[in-house]
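1. Coordinates only, no sequence provided:
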């Protein structure tokens, strides 16, 4: 269930990023490219992005741990941009998918995606059990 929520939030985040024309990030929908195909494409790209983040992202972040310390965590922006660019590369051979025109625009887009995912993570996070007050 958590993976499905993650895919939907990623798809929404990718859609928001494609609405910002400065970032030069676009999604090419399944043919014929109508609204339903765009939504399905966003969900497919969101699933690929979630898998890339889960599998490859974990490995890269573990290997880059010393860089996280040296850069006070700022390397995380570059790594997230790399993972977004990698997702675009995976779908580049298809007639549909994510297109990132330049790596550094991918880094900025990944920052926007991280902010949106953080907001949704805060909203959708289950509330912890509240401790009882002592009277």
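-> Thanks, I have the structure now. Because the structure is predicted, anything quoted here is derived from the model rather than measured.
2. Every contact and neighbour count from this point should use C-alpha atoms.
-> Will do.
3. any idea which helix or strand carries residue 48?
-> helix 35-52 (DSSP states H and E).
4. Which helix or strand lies directly C-terminal to that helix?
-> As assigned by DSSP H and E, the chain's next helix or strand after helix 35-52 is helix 58-63.
5. Just name whatever secondary elements the helix holding residue 48 is in contact with.
-> Under the contact criterion of 3 or more C-alpha pairs under 8 Å, 6 or more residues apart in numbering; DSSP states H and E, helix 35-52 touches helix 2-18, strand 25-28, helix 75-90, strand 97-100.
6. And here is the other one:
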């Protein structure tokens, strides 16, 4: 149970960092309150976590030859696709404008999520 909470928290922190650093990634409505944005962030983090648990391994399996040829750099493209899928699933609550923003956001999310998991996951 705590592992799920830690991963949800890491996803939320990583998504908020991406929203903060990349101008073309937005969260919530423009006039929404801070509490509303926090709830939206947790919902989007949950959607992103489910996408990463269910869809990402399937995509990585089918992209295995490309991952081998590019020495793993194709993972950036897969992360961008997972971020765009999260955008599509979350509707108007989370917006990613363009593939370049998705690649940059996926890179930021990967780094921040790794760091937060390193700090919080003491098991």
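-> Sure thing, it's come through. Keep in mind that this is a model prediction, so the values were computed, not measured.
7. Any idea what the TM-score comes out to?
-> The TM-score (TM-score structural alignment, normalised by the length of structure 2) is 0.91; 122 aligned residues with a C-alpha RMSD of 1.7 Å.
8. Average offset of the helix holding residue 48 of structure 1 relative to structure 2?
-> Following superposition, helix 35-52 of structure 1 is found to deviate from structure 2 by 0.3 Å on average (mean C-alpha distance after the TM-score superposition for structure 1).
9. Now do that helix against helix 75-90: the angle between them, please.
-> Note on geometry: by axes from the mean of the first three to the mean of the last three C-alpha atoms, to 10 degrees, helix 35-52 of structure 1 and helix 75-90 are set 130 degrees apart in direction.
10. List the buried residues for helix 35-52 of structure 1?
-> Across helix 35-52 of structure 1, burial judged by 16 or more other C-alpha atoms under 10 Å covers 37-39, 41-50, 52.
11. Out of these, flag the one nearest to residue 107 of structure 1.
-> Closest approach to residue 107 of structure 1 among those (C-alpha to C-alpha): residue 49, at 14.1 Å.
12. The nearest residue to the closest one once chain neighbours are set aside and residue 14 of structure 1, how far apart?
-> Nearest non-adjacent residue to residue 49 of structure 1, counting by C-alpha to C-alpha, 6 or more residues apart in numbering: residue 87, 5.7 Å away. Between residue 87 of structure 1 and residue 14 of structure 1 the computed distance is 12 Å (C-alpha to C-alpha, to the nearest Å).
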